[in-house]
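**Q** Generate a structure from the sequence data that follows.
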Amino acid sequence: MVYKSIFTALTDKALVKPLLEKASALAADYGAHLDVLCLGVDRTQVGYYYAGASAAVIQETMERTKAEAEELEELAKAELTKLGGRWSTDSAVAQLGDLGRHVAARSRFTDIAVLPTPYGEGRGLELEPVVEAAMFDGQVPVIVVPDAATPSAKPKRVVIAWNESREALDAIRAALPILITAENVHITVIDPPVHGPNRSDPGGMLAQYLSRHGIHAEIDVLSKTVPRISDVLRRHASEIGADMIVMGAYGHSRFREAILGGATRNMLEEANVPVFMSH
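**A** Just a heads-up that it's a prediction; the model follows:
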């Protein structure tokens, strides 16, 4: 499969130019159509207003949010006209708690989503549910792109985070069009189990599977020398000069990830290369 329809969502004027540049570049590489959803987000959670809130206040909030969505769409159209390629835009208004429905409705009919890192300075609360909605509700793989990185359809070196989980294998299958074009693929296994069917050859069956797609993958077995799995992965990616990390998302519940942290959340907080995720 080749990605022919790419989705992205805009919720912040500051991200219009950098995000569309990255998404458009990837769409151009694949000869794909870029679908852009411009979301005006009501961050005041009008549905949970204090008792006695007037209809006028609610109406004013919705009008302001609608104006933000329309402004985002106009900015997006201007930027996309300069960038060229095949694209379309749409706008919508949503409360913070209702983002998933709008994102899913548009993203589910695309092949992949390109979205900004949801955490960090200046990032709005809506970016995390947008990423999650695309993966969970839209059921599309997502490339999360840090500010200083640009995704490529033909990365030179890709790190696969492999822990034998369903989520990891789903991400690998979804990333096959990228892995096939990569020059080097590194299956990275951290502290493989000492008991189990693959203990003597961790990553071997995956390497065999990839080889049948014409992908020659190296297997890197690493020790967890620092407290967090994400730190081991990021350090390894940096050491070998990787252009992308492929990993399964949210092996634990999203609630547990949010409260306690986890490889998914930690990676999204601190990644400096594009992260390809699927669930």
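**Q** CA only for contacts and neighbour counts going forward, please
**A** OK.
**Q** same for the lengthiest helix in the chain, what does it pack against?
**A** Secondary structure of the chain per DSSP state H: the longest helix is helix 55-83. The contact analysis (3 or more Cα pairs under 8 Å, 6 or more residues apart in numbering; DSSP states H and E) places helix 55-83 against helix 16-30, strand 33-42, strand 86-95.
**Q** Determine which of these approaches residue 204 most closely.
**A** Closest to residue 204 of the helices and strands packed on helix 55-83 is helix 16-30 (Cα to Cα; 30.4 Å).
**Q** which outside residues touch that closest one?
**A** With contact meaning Cα atoms under 8 Å, 6 or more residues apart in numbering, helix 16-30 is reached by 2-6, 8, 10, 33-34, 72, 75-76, 79-80, 83, 85, 114-116, 147, 150-153.
**Q** Which entries within those meet the buried criterion?
**A** 3, 5-6, 8, 10, 33-34, 72, 75-76, 79-80, 83, 114-116, 147, 150-153 (16 or more other Cα atoms under 10 Å).
**Q** got the residue ranges for the strands in the stretch 101-250 of the chain?
**A** 112-116, 142-145, 157-161, 184-190, 217-222, 244-248 (DSSP state E, counting those that start in this stretch).
**Q** Reformat those strands into JSON lines and put distance to residue 90 next to each item.
**A** Supplementary listing: the strands of the stretch 101-250 of the chain in JSON lines, determined by distance: least, Cα to Cα, whole Å:
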{"stretch": "strand 112-116", "distance to residue 90": "15"}
{"stretch": "strand 142-145", "distance to residue 90": "19"}
{"stretch": "strand 157-161", "distance to residue 90": "33"}
{"stretch": "strand 184-190", "distance to residue 90": "37"}
{"stretch": "strand 217-222", "distance to residue 90": "40"}
{"stretch": "strand 244-248", "distance to residue 90": "29"}
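**Q** Proceed likewise with the subsequent sequence, for comparison:
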Amino acid sequence: MYKDILVHIPTERPMHAVIDGAIALAAKLNAHVDAVAVGYIASSTAYVLDGGAAVAAVFEMERERAVERAEAALAIFQSEARNAGISCTCHPLGAIPADAAGSLGEMARLHDLSVVLQPDPAQGSFDNDMPGEILFQAGGPVLFLPYTFRGPFRANRIGICWDGSRLAARAMRDAAPLLARAEEIVIITINEADAVRDEVSASHLARHLGRRGLSTRTVSLSAARADIQPTILSLAADEGLDLLVMGGYGHSRLQERFLGGVTRAMLEAMTVPTLMSH
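**A** Take a look at the predicted model:
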């Protein structure tokens, strides 16, 4: 069960989608929420630390201003959380982006679930980098909410994107608290005959979930590699799915991130909340 949730509140982008989604989820699960926001300090500013007391004072002033920006964003979340009766704690940070990514990843490791906003490629912002870093560093599930998301979060109809991989299995297990509450579960496979070994086939997954008392049905589709992500989203729309569950492929080196093709495409063009695990 998700009882301890971390939510990243942007300071440089519209934040209401992630606030609304995180609060609705926490209310449904009676969970505590730790909200963290980062006021970013330009990396060039940090280089003055070796420049003596005067420049160190300038850096500290920049850090204080950054923390103020984080506090302003968190004040909006806190107001909404109190109105909803949600237990929450706010954590304002002022840091250069690389340090912020490390701190957020470490915080995520001691939470049952992290909630983040989908990156927006149309906006140049350090807030776009943090969700992917949390995914790679958390060691647990990350719920991405589309930046177009409106209304309370629900997960009545869930699609599991299944390719038999370790990451898909991890995401499926990490989504167990939501799957247990779902009204309908759809197992989605793409090119299963060519890509999935029999031992980890969709039918075996259905049997495994059935032993948990979960009823499922399977939709098997074919698609060229470049069309896998749009095929999944098209099915999600046709089925009226509230949530997708999938593995998050790639790896991170803080300054250098490599995303798998389908994962990257999903983060760039997400139309439905998606729970990913890496």
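**Q** Quantify their similarity with the TM-score.
**A** The TM-score (TM-score structural alignment, normalised by the length of structure 2) is 0.86; 273 aligned residues with a Cα RMSD of 2.8 Å.
**Q** circling back to that earlier point, mind putting the helices and strands packed on helix 55-83 of structure 1 into JSON lines with distance to residue 224 of structure 1?
**A** Below are those laid out as JSON lines (distance: least, Cα to Cα, whole Å):
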{"stretch": "helix 16-30", "distance to residue 224 of structure 1": "33"}
{"stretch": "strand 33-42", "distance to residue 224 of structure 1": "39"}
{"stretch": "strand 86-95", "distance to residue 224 of structure 1": "41"}
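**Q** which one of the ones you listed is the most hemmed in?
**A** For these, the largest average neighbour count (mean count of other Cα atoms under 10 Å) is found in strand 33-42, namely a mean of 25.
**Q** I'd like to know which elements that strand is packed against.
**A** Judged by 3+ Cα pairs under 8 Å, 6+ apart, the packing partners of strand 33-42 of structure 1 are strand 5-10, helix 16-30, helix 55-83, strand 86-95.
**Q** change it to 10 Å
**A** Judged by 3 or more Cα pairs under 10 Å, 6 or more residues apart in numbering; DSSP states H and E, the packing partners of strand 33-42 of structure 1 are strand 5-10, helix 16-30, helix 55-83, strand 86-95, helix 99-107, strand 112-116.
**Q** Just send these back as CSV, with distance to residue 160 of structure 1 too.
**A** CSV is the format used below for those (distance: least, Cα to Cα, whole Å):
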stretch, distance to residue 160 of structure 1
strand 5-10, 22
helix 16-30, 20
helix 55-83, 31
strand 86-95, 31
helix 99-107, 24
strand 112-116, 18
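**Q** Of all the ones you listed, which one comes closest to residue 243 of structure 1?
**A** Using Cα to Cα, the nearest of these to residue 243 of structure 1 is helix 16-30, at 13.8 Å.
**Q** and the angle from the closest one to strand 86-95?
**A** Put simply, helix 16-30 of structure 1 runs at 140 degrees to strand 86-95, going by axes from the mean of the first three to the mean of the last three Cα atoms, to 10 degrees.
**Q** and helix 16-30 of structure 1, how far from structure 2 on average?
**A** Overlaying structure 2 shows helix 16-30 of structure 1 at a mean distance of 1.4 Å from the equivalent residues (mean Cα distance after the TM-score superposition for structure 1).
**Q** ok and that helix relative to strand 112-116, angle-wise?
**A** 150 degrees.
**Q** Next, the angle strand 33-42 makes with helix 16-30 of structure 1.
**A** Using the same axes, to 10 degrees: helix 16-30 of structure 1 against strand 33-42 is 160 degrees.
**Q** how far is helix 16-30 of structure 1 from where the chain is centred?
**A** Once both centres are worked out by Cα atoms, centre = their mean, to the nearest Å, helix 16-30 of structure 1 turns out to sit 14 Å from its chain's centre.
**Q** try stretch 230-246 of structure 1
**A** On Cα atoms, centre = their mean, the centre of stretch 230-246 of structure 1 falls 16 Å from that of its chain.
**Q** Which stretch of structure 2 lines up against that stretch?
**A** Following TM-score structural alignment, the aligned partner range for stretch 230-246 of structure 1 in structure 2 is 229-245.
**Q** which of the residues in that stretch are buried?
**A** 229-233, 235-236, 241-245.
**Q** swap in stretch 260-267 of structure 1?
**A** In terms of neighbour count (16+ other Cα under 10 Å), stretch 260-267 of structure 1 has its buried residues at 262-267.
**Q** Residue 92 of structure 1: what's it in contact with?
**A** Counting by Cα atoms under 10 Å, 6 or more residues apart in numbering, residue 92 of structure 1 makes contact with 37-41, 65-66, 68-70, 73, 99, 102-103.
**Q** repeat for residue 187 of structure 2
**A** Residue 187 of structure 2 neighbours (Cα under 10 Å, 6+ apart): 158-162, 202-203, 205-206, 216-220, 244-245.
**Q** of these, closest to residue 47 of structure 2?
**A** Nearest to residue 47 of structure 2 among the contacts of residue 187 of structure 2, with distances taken as Cα to Cα, is residue 245, at 41.2 Å.
**Q** Report the separation between the closest one and residue 118 of structure 2.
**A** Distance of residue 245 of structure 2 to residue 118 of structure 2, computed by Cα to Cα, to the nearest Å: 15 Å.
**Q** Next: residue 276 of structure 2.
**A** 12 Å.
**Q** okay, and the common contacts of these two?
**A** With Cα under 10 Å, 6+ apart as the test, residue 276 of structure 2 and residue 118 both reach 143-144.
**Q** And those two? Which one has more around it.
**A** More crowded of residue 276 of structure 2 and residue 118, by other Cα atoms under 10 Å: residue 118, with 29 against 25.
**Q** which residue packs closest to that one, ignoring adjacent ones?
**A** residue 146 (5.0 Å; Cα to Cα, 6 or more residues apart in numbering).
**Q** so that neighbour makes contact with residue 269?
**A** Yes. Taking contacts as Cα atoms under 10 Å, residue 146 of structure 2 lies within contact range of residue 269: 8.5 Å.
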